[in-house]
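> Quick one, structure for this:
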Amino acid sequence: MIESFNKKELEEKIDQYVNGQLSAQEVDELWAELIQDGYHLDYLKSVANLKAVIERKREEEKSTNKKEYWYYAAAAVIALLIAVVGVMNISTQQQSSVEPVSSIELDYYRSGDGAISSSSDKEVIRNAIKLANTGRENEAISLLQSELEDASEPGWIAELSLNLGSLHYNNGNYDNAIEHYERVVSHKDNENVDVLMLEKAYWYIGNAHFHLDQLVDAKTNIEKAYELNGAYRRVAQSYLNALSD
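Below is the predicted model of the structure:
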């Protein structure tokens, strides 16, 4: 009988009961003993409560683990999607997302050491650029336009036209810019109109058409800049690839 169990044996029986390891008869014998033993009845309650707490914690951990698993799984999926979309966007940008040049930096015709080059020291152009760089673009345009009206030498006409085109381009007057750049191209056979000047003219004509959403004309002129095989070849190639998509 259970009455013959000592304290240690009784506590073992309580642990077995709580863990569902006793038969129905053994359970009845245990309760018969515990009704007369307040200490071990409290012990049973403590063990039972502890087991309940443990079981609840286990369930919470399982639930948490499941939530964490799904959280991290979802996070992994989201990260993967972001990575894939990012690669797609980068790929798309590299292949087809180009924009026309927003503005043109006006040159000061300096030589390699930073000094003003005497071979290209055109005072009127330098003055016009100074005006433009201080926000007086209209005065700069008027100055060059006046000089252009009196010009007769093809190389000088081309140089004035190139700068006028850039001034109009920076003001967003793309039609006027195209007109001046095309004047540069019209003098391409003159010995004083070098390859770089022609490249710039074709390149910026193409970009001006790009701003006007005239993509066929844009591509045609950028191709001409590319074919000159000079300083603008590489950038022209990237634009041609994009405009061909």
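> From here on, just use CA atoms for contacts and neighbour counts.
OK.
> So which residue is smack in the middle of this protein?
For the chain, the residue nearest the mean C-alpha position is residue 90 (7.4 Å; CA atoms, centre = their mean).
> Is it in a helix, a strand, or coil?
Here residue 90 is recorded as helix under DSSP: H, G, I helix; E, B strand; the rest coil.
> Contacts for stretch 48-63, please.
For stretch 48-63, the external contacting residues (CA atoms under 8 Å, 6 or more residues apart in numbering) are residue 18.
> and that stretch, how far out from the chain's middle?
Computed by CA atoms, centre = their mean, to the nearest Å, the separation of stretch 48-63 from the middle of its chain amounts to 48 Å.
> Next: stretch 71-79.
Stretch 71-79 has its C-alpha centroid displaced from the chain centroid by 22 Å (CA atoms, centre = their mean).
> Also stretch 51-67?
Distance, centroid of stretch 51-67 to centroid of chain: 43 Å (CA atoms, centre = their mean).
> Equivalent analysis for stretch 155-166, please.
Relative to the mean C-alpha coordinate of its chain, stretch 155-166 is positioned 37 Å out (CA atoms, centre = their mean).
> Now show me the structure for the sequence below, then we'll compare the two:
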Amino acid sequence: MIESFNKKELEEKIDQYVNGKLSAQEVDELWAELIQDGYHLDYLKSVANLKAVIEQKREEQKEHTNQKPYWYYAAAAAIALLIAVVGVMNISTQQQSSVEPISSIELDYYRSGDGMISSSSDKEVIRNAIKLANTGRENEAISLLESELKNASEPGWIAELSLNLGSLQYNNGNYRKAIEHYERVVAHKDNVDVLMLEKAYWYIGNAHFHLDQLVDAKMNIEKAYELNGAYRRVAKSYLNALSD
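Purely as a prediction, here's the structure:
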């Protein structure tokens, strides 16, 4: 993963992007840079406009045929879309915040940093709670996990139950209750891995964001960023927006 481009590399990547020569991963890396760089967003727009003009002039000179090749329409459509996207992003960067809190959290079994399902999360109670929630029975799912939490004593298991309870409350729009559960995860940070702790901070930040508590939102998202894990890049874009 490319963390940062210098000016020359960035402009070369933009030229390659406009000409359709970047892979999907390279496009993602490029936009991660551009979303924080107003100057090169304008550069991208200029390159796209210039390419559109050049292609138009070339076609006007082809008087021997009235039919434009397929690639012309594809390129023109891609350039038009590119200009539209850049225009929206330019508007967004001028606003106080160009990001929104995540609307919901996908319910899934908690996985450790190496991608394996942890032994505690493989317990039937969490699977049953997720099944209930996924069939619209969120309140039953919450009651099931709360009942399990009352009897829990192992810190790692308490944290995992709390993470799932927080996500259920978050998806129900109960952001204050969600924060309470996520903060219980943080309270047991010595007994959880980095990924679980990172999720807790990230979700706490987004819950505060929903409540318009932007100082607390930024503080917790920054903690997720500092853990330097899976949420680092997206956390950075949120921090930039919340700092405007």
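> Superposing both, give me the TM-score.
Overlay of the two chains. TM-score (sequence alignment, normalised by the length of structure 2): 0.61; 243 aligned residues with a CA RMSD of 28.7 Å.
> ok so, going back, state the distance from the residue nearest to the centre of structure 1 to residue 20 of structure 1.
62 Å (CA to CA, to the nearest Å).
> what do you get for residue 91 of structure 1?
Per CA to CA, residue 91 of structure 1 is found 64 Å from residue 20 of structure 1.
> same check, this time on residue 55 of structure 1
14 Å.
> Residue 238 of structure 1 too?
76 Å.
> more neighbours, those two?
residue 238 (16 against 10; other CA atoms under 10 Å).
> That one and residue 224 of structure 1: what is the separation?
As judged by CA to CA, residue 238 of structure 1 and residue 224 of structure 1 stand 14 Å apart.
> now swap in residue 79 of structure 1 and tell me
Taking CA to CA, one finds residue 79 of structure 1 at 44 Å from residue 224 of structure 1.
> Likewise for residue 100 of structure 1?
For residue 100 of structure 1, the distance to residue 224 of structure 1 - CA to CA - is 16 Å.
> Just give me the neighbour total for the aligned partner of residue 18 of structure 1 in structure 2.
Taking sequence alignment, the alignment pairs residue 18 of structure 1 with residue 18 from structure 2. Here the number of neighbours of residue 18 of structure 2 (other CA under 10 Å) works out to 19.
> Verify the stated contact: residue 18 of structure 2 with residue 46.
No: Residue 18 of structure 2 is beyond contact range of residue 46, at 10.6 Å (criterion: CA atoms under 8 Å).
> anything in contact with each of these two?
Joint contacts of residue 18 of structure 2 and residue 46 (CA under 8 Å, 6+ apart) do not exist.
> would residue 13 of structure 2 count as being in a helix?
Yes: assigned with three-state DSSP, residue 13 of structure 2 falls within a helix.
> got the contact list for the closest residue to it other than its chain neighbours?
Spatially, and ignoring its direct neighbours in sequence, residue 13 of structure 2 is nearest to residue 30 (7.2 Å; CA to CA, 6 or more residues apart in numbering). Counting by CA under 8 Å, 6+ apart, residue 30 of structure 2 makes contact with 10, 13, 14.
> Show me the helices in structure 2, by range?
7-18, 24-34, 38-61, 70-93, 124-134, 138-151, 155-171, 175-187, 194-210, 214-226, 232-242 (DSSP state H).
> Can you lay out these as JSON lines showing distance to residue 107 of structure 2?
Converted to JSON lines, the helices of structure 2 look like this (distance: least, CA to CA, whole Å):
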{"stretch": "helix 7-18", "distance to residue 107 of structure 2": "35"}
{"stretch": "helix 24-34", "distance to residue 107 of structure 2": "25"}
{"stretch": "helix 38-61", "distance to residue 107 of structure 2": "36"}
{"stretch": "helix 70-93", "distance to residue 107 of structure 2": "30"}
{"stretch": "helix 124-134", "distance to residue 107 of structure 2": "6"}
{"stretch": "helix 138-151", "distance to residue 107 of structure 2": "11"}
{"stretch": "helix 155-171", "distance to residue 107 of structure 2": "7"}
{"stretch": "helix 175-187", "distance to residue 107 of structure 2": "14"}
{"stretch": "helix 194-210", "distance to residue 107 of structure 2": "13"}
{"stretch": "helix 214-226", "distance to residue 107 of structure 2": "20"}
{"stretch": "helix 232-242", "distance to residue 107 of structure 2": "19"}
